[in-house]
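J.: when you get a sec, could you give me coordinates for this:
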Amino acid sequence: MKLVNFSTAAFGLSLVGAGIAAPTGSNDFKTQCLQFAPEKHLENVTRTRLDYLKPGTNLTYPDYPESCNAMEPSIIEQETCRIGLIIPTSNRSSIKFEAWFPKDWNGRYLATGNGGIGGCIQYYDVSYASNHGFATVASNNGHDGQAGISFLNNPDVTEDFAYRALHTETVSGKVLEKAFYGKKHNKSYYLGCSTGGRQGIAMAERYPENFDGIVAGSPAVDFNHLQSWSARFYTIVGSANSSDFIARETWSGLIHDEIMKQCDELDGVKDGIITDPSMCQFKPETLLCSKKQMEKKSYASKNATCLTPTQVEKVKQVFSPYYGADGELKYPSMQPGSEVLASKLMYNGQPFLYSKDWFRYAVWNDSSWDPASFNLTDLEAVDKVNPGGVQTWPKNFSGFQSAGGKMISYHGQQDALISSFNTPRLYDHIAKSMGLTYSDLEDFWRFFRIPGMDHCHGGPGASAFGQAGLVGTKEVPFTPERNVLAAMIAWVENGTAPDTITGTKFKDTDAKKGVEYTRKHCRYPLRSTYVGNGYDTTSEEMWACL
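T.: Take a look at the predicted model:
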């Protein structure tokens, strides 16, 4: 196989053809789609699909990797040409790539990211963007599924995961877009959360001219330390059959209730939401069993009413920052308020899948590595290896700033997978390393904290604001005030930077049941503050950014 490498594209890619203009009629568009030959415009690629999708199509994904969890069908709202390719990134690695080109193209290009350690094309984001008229691209990030075994003894796959897959996806898609429509886009955008958020940050650092606007939500930056922090929870809470294991019901009941008792009303409203977890100094010792309770073993069941001294210490460790042997902070603490979901994902008495596979296959290349043995030696090893250059803790964004790029980040304040304290830490780090005030940094990067939001979406707060195709896609207006992607467009194309992002809270977190309330989310370091009379707690006017 001939492999080509050149400065403006990814490994194995070359622009080899000119573009054609997109026709206007339905039959013409269908013909154009089915006659399009992507392999004429990119070298060394293998076509896997070329589909014309008509409006109203209920698109399913029967070949979706099982470990990615089931993907909901996509409703196609306009005529779309779906292109699938396998694109090599080295002589032993490749990406599965898709481009969705809508007939009613808005002249914009959008690349989507991934999640976890996957491995999984997020079709809800792809259909969301293409339905809004974006020429949209995606990839599997260099391997299939959420398991990490593909990293084993193959640093090229790890490098794809770290940054190369997205860059390849982006460059390839731009070549095909120009060939398909006969002209290049007006502006280029990126949308991603979690690992997708980290990918967006990595693009701003490594390839500052790839995108005019980047939406990087809940970014999994400082990635190796994030995986170390996640691995550490299993060594703290222990296995589910250990004598002092804290049951999920205790975390989501007794402990969560006490956290809410101590911290819910710090913002002046009792609503089941800790608006700013950094203000919550939770004291778990208030749950310590009395002598009588110890005799009755009131701690021993799922309906526990107190905690043993050992359990109290476990809770303290869970909510403590993670330090290295040198006393340096490696990762901030888990924020109070996340425990209902975190007890299912992180404190469940089993090793966390992502960190287990990361250390087994990317760090140690040893499938027998035992996550119960995790210690500071593993932390030192992952720092030394930094598989694929994945760490993503930039010193500055000077290239992105000089290129005129804009970036919006957001983070749910009860995220159970990535500490919501880490994005402010990154924002402060960049401000300091670039010698910028917050006002200066806001010229090209704005960060919004989202009270009551879980990981990337969901939760009891006003957590729907157009950040993904998962929830409220139709119910949330595509306006700069209500939709973060629309806000990014307004900033890039009109120079109107967002001061707030208004989130929507649906009744029972179900968009079909209608809107319960909306709330403006504040740009960091401002804090959402209740300024009402104590009666009306949901009206937007009762909250201010102070």
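J.: rest of the way, CA atoms for contacts and neighbours
T.: Will do.
J.: tell me the secondary structure at T518.
T.: strand (DSSP: H, G, I helix; E, B strand; the rest coil).
J.: ok, it to R527 distance?
T.: Going from T518 to R527 by CA to CA, to the nearest Å gives 16 Å.
J.: how about F374?
T.: In terms of CA to CA, F374 sits 37 Å off from R527.
J.: cool, A497 as well?
T.: 18 Å.
J.: E541: neighbour count?
T.: Residues near E541, counting by other CA atoms under 10 Å, number 13.
J.: quick one: contacts for it?
T.: When contacts are counted by CA atoms under 8 Å, 6 or more residues apart in numbering, E541 touches G532.
J.: other SSEs contacting the lengthiest helix in the chain?
T.: When the chain is parsed with DSSP state H, its longest helix is helix 165-181. Counting contacts by 3 or more CA pairs under 8 Å, 6 or more residues apart in numbering; DSSP states H and E, helix 165-181 packs against strand 93-102, strand 108-112, strand 135-139.
J.: residues near the closest residue to Y361 other than its chain neighbours, how many?
T.: Nearest residue to Y361, sequence neighbours excluded (CA to CA, 6 or more residues apart in numbering): L152, at 4.5 Å. L152 has 19 neighbours, counted by other CA under 10 Å.
J.: would you do the same for the sequence below? I want to compare the two.
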Amino acid sequence: MNTLPVRVRIAMPLLLALPTGLTSPVTAAPARSFDANGCAALAAASLSGAPVSGLAITAASWRAAGTQVEGRGGKSAPLPAHCEVTGHYGGHAGTVGGPYRTAFRMRLPQDWNGRFFFQGGGGSNGVVGDATGFNGPGNRTGLERGYAVFTQDSGHDNAVNKVADHGGELVFGHDPQARADYGHASLKPGYDLGMHIANKAYARAPQSKVFWGCSKGGQEGMAFAQRYPAAFDGIVAAAPGFSLPRAAVAQAWDVQQFASILRAAGQTPTVEGLKTAITADQFKLVGDAVKQTCDADDGLVDGIIGAIGQCTAARVLPALRAKQCSGGDQTGCLQTAQIDALARVMGGARDSKGRALYAAFPWDTGIAEPGWRVWKVGAENGPPSLNVILGGGSLAAVFTSPPTALPTDPARLLAWQLAFDFDRDAGHIYRVVAPYRTSAWADVGMRSTDLSAFRAHGGKLIVPHGMSDPVFSAYDTIDWWKAVDRRNRGSASRFVRVIPVPGMNHCGGGAATDRFDSLSALEEWMLHGKAPDAITATAGPATPWPGRTRPLCPYPAMAMASAKGAVGCSYPSNRQTSRRGSR
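T.: Model (predicted):
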């Protein structure tokens, strides 16, 4: 994410081409001065006419230019002068683990660009983000660009709403309203409140509105596009967890497959044992086999598989079988049980009749990376499998109905996942059981292909996704986009683009060019009508090739090398080249 961001300035001739709701230059000066005095008055002003019930402003504090805050990527860059507003609103007693309410944070810059930025959450939420407008490593934050930034905790507090024998911080899944708030219901009230506070601060409403999030934040972006389509003019929904309940079923599937390796060796599966099911050296063998098989498909042997979707099990598995242990040599090779388990994991979760419960996963270079391994089996001398400690708890407490009360002990979570029956239990993500009035899938799944209202609003949607994401399959996102494109008669790229990132793990990391400026790409598309036909990405310092750049291409385009070695985006030969969706 190293492309230089742009501060968009709109010339008068472009005003007629702006999306719905953008009727004047967004870089116009604020209607009145906003400074420390205005910040101090904002707490009382925000209470007047508030669009949410029970609003309490706990602080409205002026932050001088140069202030740094701790966030998801460590300490932020020095921030511009701004007003930080914190508070909470709403609330209900809850059936277990309550009371619940929604907490928020908002930062309003002195030098406002006229725009609003909603910062998405992550994981199970329950914490209020830093509200700096993070949008990828190495990029200027939304606040630095002049956005007023809002974020919220989705209706529960991990420090307060915590019950040890009900999933700990996941207890909110046992409460119907708290689960719905986590899935989507807290989003629109938060948006309304953020817009209200901005209006009070600057004496006018924001003239363009963007959302940026990854993982659960990506799911939230999809929720806005599908359920609240008039809210945002542009959305970046990266690695979207829009199939979270299905992905949690797949995590249980993965755990069972890797546990089968231990059983084949005569071992009882344990959380620590899973770490050794396939060692780091053996995962490197797998990654090497994938590269040897598919790296050249894009015309360049460079450690990146740019030919999206062409590296198939039918090609990779013979290469893995060639590395199978034989005779007395048991080092530098793969056991039959390990290859078979990997084949089942990559093929996706299925019931006993072979029906898919979740998408297959791509064979990609990032399989060999720590960011893939820590989810699937855990890290040797490090954390246990995140599929167990996060996936198991979430599936039990949040994504199935009725929820199952479990402690947070990893051994108990593993035992529950190992007993999960994909014929009997997988359908519980779609069940409606009292006191719930909706299923977990209805609350949290945001995979609708009907984006007609978002398109009619003039919205633009960018969906980056790592091809080596071990949590949410990039193939699930690509399959979703294909369905959206069919629904829009081949013109979906006019308003939504999926951007596969070869080699990238979940939201970043891996041997990949994983640093790119999706926010600037969104601004160019949303405000100037320039669609992202390619986004320049740079490899980070931990990759084998720091500083390397490659284009990221909107699916189905791929980054392919020419005869002279230049890499650019091109479409498969079986696709029309008319590019109907270029604007």
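J.: returning to what we had before: corresponding residues in the second structure for the longest helix of the first structure?
T.: Counting by TM-score structural alignment, helix 165-181 of the first structure pairs with residues 186-202 of the second structure.
J.: what residues does the matching stretch touch?
T.: With CA under 8 Å, 6+ apart, stretch 186-202 of the second structure has contacts from 30-34, 38-39, 42, 45-46, 50-52, 102, 104, 106, 108, 116, 118, 148, 150-152, 154-155, 180-181, 204-206, 220, 224, 228, 231.
J.: and that stretch, how far from the chain's centre?
T.: Between the centre of stretch 186-202 of the second structure and the centre of its host chain there is 23 Å, according to CA atoms, centre = their mean, to the nearest Å.
J.: list the buried residues in it.
T.: The neighbour-count check on stretch 186-202 of the second structure (16 or more other CA atoms under 10 Å) flags 186-187, 189-191, 193-198, 200-202 as buried.
J.: same check on stretch 562-569 of the second structure?
T.: 567-569.
J.: which of these fall in strands?
T.: Among those, the members found in strands (DSSP state E) are 567-569.
J.: any idea what E209 of the first structure aligns with in the second structure?
T.: Aligned by TM-score structural alignment, E209 of the first structure pairs with A230 of the second structure.
J.: so what's its match closest to, chain neighbours aside?
T.: In space, A230 of the second structure comes closest to H457 once its chain neighbours are excluded; the distance is 6.0 Å by CA to CA, 6+ apart.
J.: over to A559 of the second structure?
T.: With CA to CA, 6+ apart, the residue lying closest to A559 of the second structure is C569, at 4.5 Å.
J.: helices of the stretch 1-150 of the second structure, start to end?
T.: Along the stretch 1-150 of the second structure, counting by DSSP state H, counting those that start in this stretch, helices occupy 36-47.
J.: need the contact list for I259 of the first structure.
T.: Neighbouring residues of I259 of the first structure by CA under 8 Å, 6+ apart: 282, 336-337.
J.: show me what it aligns to in the second structure.
T.: With TM-score structural alignment as the criterion, I259 of the first structure lines up with V290 in the second structure.
J.: confirm its match sits in a strand?
T.: No - if the criterion is three-state DSSP, then V290 of the second structure is helix and not within a strand.
J.: look up how far G348 of the second structure lies from it.
T.: For V290 of the second structure relative to G348 of the second structure (CA to CA), the value is 18 Å.
J.: for W363 of the second structure, same thing?
T.: Distance from W363 of the second structure to G348 of the second structure, by CA to CA: 12 Å.
J.: ranges for the strands of the stretch 351-500 of the first structure?
T.: Using DSSP state E, counting those that start in this stretch, the strands found in the stretch 351-500 of the first structure span residues 406-412, 445-450, 500-506.
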